[in-house]
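J.: Provided below are the primary sequence and the corresponding predicted coordinates.
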Amino acid sequence: EILAGLGLSEKIVGVTHCCDYPTSALRNAVVVTTSDVRPALLSQDEIHLRVSGALRKGDSLYALDEEALKLIKPTHIFTQSLCDICAVSAPLVNNTCARIFPTKQEDGSDKTKIVSLEPQSLNDVWETIRVAGRVLGVEAKAEEMIGGYVKDLQEVQTIVEGYLKTNAHIKKPKVAFLEWHEPFVTGGHWIADMMEIAGGRYTLNKTGCRSECITDEQLVQYNPDVILIGPCGFSVERATNDTLPLLNHSKRGPLWKNLRAVQDEKVFALDGNSYYARPGPRLVQGTGLMAK
């Protein structure tokens, strides 16, 4: 999404199996990763067990298609070392490329350049755009993108602050953002930054901290005014379907039923895949949705 925003869609020759937006950036791209985990066929609890088991054994959840990489001969590869659960790990990318690509390409150019991005906060996300722009020689476009996103977020914050000032009797709601609920996992990294701009009080996690599992009892003690559920990698439709059993109290019983947000019907399903889990341009839209 960042590369497309920089006007480089036509230069993208390879993507992961999770890359699905924007479609204009996928026309010439070959899928170079695979995974044995099929989220669409598993419950959140089943996915958690599969992932936890693989991590305990030291197994990778993903694989790189070496033949596909050889075929497309990329000059640059953008990867990440932020989360081994969400994507191919940087060590796997580095080791694979060191093995299959020569020191020099056939045309005499330097070997493939690998750029690892690992933003921890909203400002870090903008910095990754700056890094991509610098590496690919489109620094001016990168600064233009960042300026636009920062301006949009400032507009959201101004609207929220104006609303709270006009309605002085309304307090900022205490919000729980859950990126998983089998088990409960709090939104980390840039979520706290987004929440602050959107006008919510969010103390389940801090800016730059990883997502954390919490118990039912911890959520009850926190007792939020609003619960936002944006499961990592899931659409709003999947988030809704997975949340309905909670709202119907078929799981977790009175612990869930007695939460203030549940009693006040302030539980919302969100598109975690598009607007919250991916450290890219659409976090701006995600922040606007939070504010709404």
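T.: Okay, I see it.

J.: every contact and neighbour count from this point should use C-alpha atoms.
T.: Fine.

J.: select the longest strand from this protein.
T.: Identified as the longest strand of the chain according to DSSP state E is strand 175-181.

J.: before we go on, here's another structure to hold up against the first:
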Amino acid sequence: MKIVSLTPSATEIITSLDLSENLVGCSHECNFPEEVKEKLKVTSTKIRPNLSMREIDRVVKESQENNSDIYEINHNMLVNIQPDYLVTQGLCDVCAITESQVAQALKYLVNESGKVTKVLSLSGSSIAQIIEDIERLGNEFDRVKEAKDIISKANKSIRDMMALSKIGKSILFLEWVDPFFGPGHWVPEQIGLAGFDSPLGLTGQNSREISPSLIRTINPDYIVVGCCGFGLEDNRRIAARLYENVHLKELKAISEQNVYAFDADAYFSRPTLRILEGANQLRWALLTRSSIHRCIL
């Protein structure tokens, strides 16, 4: 059985089900676990490196307006691989290959080689739905026991976090900062599991652009920077610049230097169960004022 993953979250789930040997190709963004870095990369991006956040936002919005793609699938590589499965996502066209691109790739595969490949699309936008996706892949790939073990461990972690005391303070989680985007999908759940309140965002809904005036109205106790796809050090640099933003200077979180940054790429951006570790990190870092995550003047 040969599997190709077109999104990092699918790759993480596939390898967690003990299917690393079956994973013969993955996306250019797949970087966890370490072993997948050596896999064939069947996708690429049209976004130039070193663009600013504002420039990336403009490229994404223009691609949506023009109905154009910002990622590409290497069709010839797929023909050479002859995969039995393509695992993709239907959650966010900004983050990965679109479903229409997958349809085009399938058509090319059939026309060039006669290969019929089954597509599995993951669309978990909440913790419960992510668990459902894991269960579905476990059933499809005959890894039922492995999936059950993973889910059992996750449910215990959720119960343990829910048993902890509530902090009662608010977090504004920023998934982008130029322009500002609030929390979406599972991130409000992560904030709740960590014991805090999220004044913006509803579980399962997309992240939305927010104005500085709305941020001032909320006046959160903490600001957490977890820009989509960015690691800890990049998000620390981004977070530190918030102190220079004239629109935010009167905020409680700014005056008390309660601005924090996290590795969003690993623990907040992807629909995998590593988001539970992200929730734990969030609670620990804010309660201990961790110098690893706290950004001060």
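T.: That came in fine, so what should we check first? None of these values were measured; they are calculated from a predicted model.

J.: on that earlier part again, on average, how far is the longest strand of the first structure from the matching bit in the second structure?
T.: When the second structure is overlaid, strand 175-181 of the first structure sits 0.6 Å from its aligned residues on average, using mean C-alpha distance after the TM-score superposition for the first structure.

J.: what range in the second structure matches the helix or strand following that strand?
T.: The helix or strand immediately downstream of strand 175-181 of the first structure is strand 184-186, counting by DSSP states H and E. Using TM-score structural alignment, strand 184-186 of the first structure lines up with residues 180-182 of the second structure.

J.: list the buried ones in that stretch?
T.: F180, F181, G182 (16 or more other C-alpha atoms under 10 Å).

J.: which among the residues you listed gets closest to I158 of the second structure?
T.: I158 of the second structure lies nearest to G182 out of those, by C-alpha to C-alpha, at 23.4 Å.

J.: name the nearest residue to the closest one, sequence neighbours excluded.
T.: Computed as C-alpha to C-alpha, 6 or more residues apart in numbering, the closest residue to G182 of the second structure that is not its neighbour in sequence is L174, at 4.9 Å.

J.: which residues touch the one you found?
T.: L174 of the second structure is in contact with F180, F181, G182, P183, I223, V224, V225, G226, C227, counting by C-alpha atoms under 8 Å, 6 or more residues apart in numbering.

J.: gap between it and F268 of the second structure?
T.: Note on L174 of the second structure: its distance to F268 of the second structure, by C-alpha to C-alpha, to the nearest Å, is 11 Å.

J.: which residues do those two both contact?
T.: With C-alpha under 8 Å, 6+ apart, L174 of the second structure and F268 have common neighbours G226.

J.: tally of neighbours for the aligned residue in the second structure for V150 of the first structure?
T.: For V150 of the first structure, the aligned position in the second structure is occupied by N155, per TM-score structural alignment. Counted with other C-alpha atoms under 10 Å, the neighbours of N155 of the second structure add up to 14.

J.: which element, helix or strand, includes N155 of the second structure?
T.: When elements are assigned from DSSP H and E, N155 of the second structure belongs to helix 144-162.

J.: who are the packing partners of that helix?
T.: Where contact means 3 or more C-alpha pairs under 8 Å, 6 or more residues apart in numbering; DSSP states H and E, helix 144-162 of the second structure is packed against helix 127-140, helix 187-193, helix 274-288.

J.: got a markdown table for the ones you listed, with mean neighbour count and distance to E62 of the second structure too?
T.: As requested, those are exported to a markdown table (neighbours: other C-alpha atoms under 10 Å; distance: least, C-alpha to C-alpha, whole Å):
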| stretch | mean neighbour count | distance to E62 of the second structure |
| --- | --- | --- |
| helix 127-140 | 18 | 30 |
| helix 187-193 | 25 | 26 |
| helix 274-288 | 18 | 30 |
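
J.: save those helices as CSV, and put in distance to Y243 of the second structure too.
T.: Listed next are those as CSV, based on distance: least, C-alpha to C-alpha, whole Å:
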stretch, distance to Y243 of the second structure
helix 127-140, 33
helix 187-193, 23
helix 274-288, 18
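
J.: what's the closest of the ones you listed to E233 of the second structure?
T.: Nearest to E233 of the second structure among these is helix 274-288 (15.3 Å), distances taken as C-alpha to C-alpha.

J.: centre of the chain to that closest one, how far?
T.: The chain centroid and the centroid of helix 274-288 of the second structure are separated by 16 Å under C-alpha atoms, centre = their mean, to the nearest Å.
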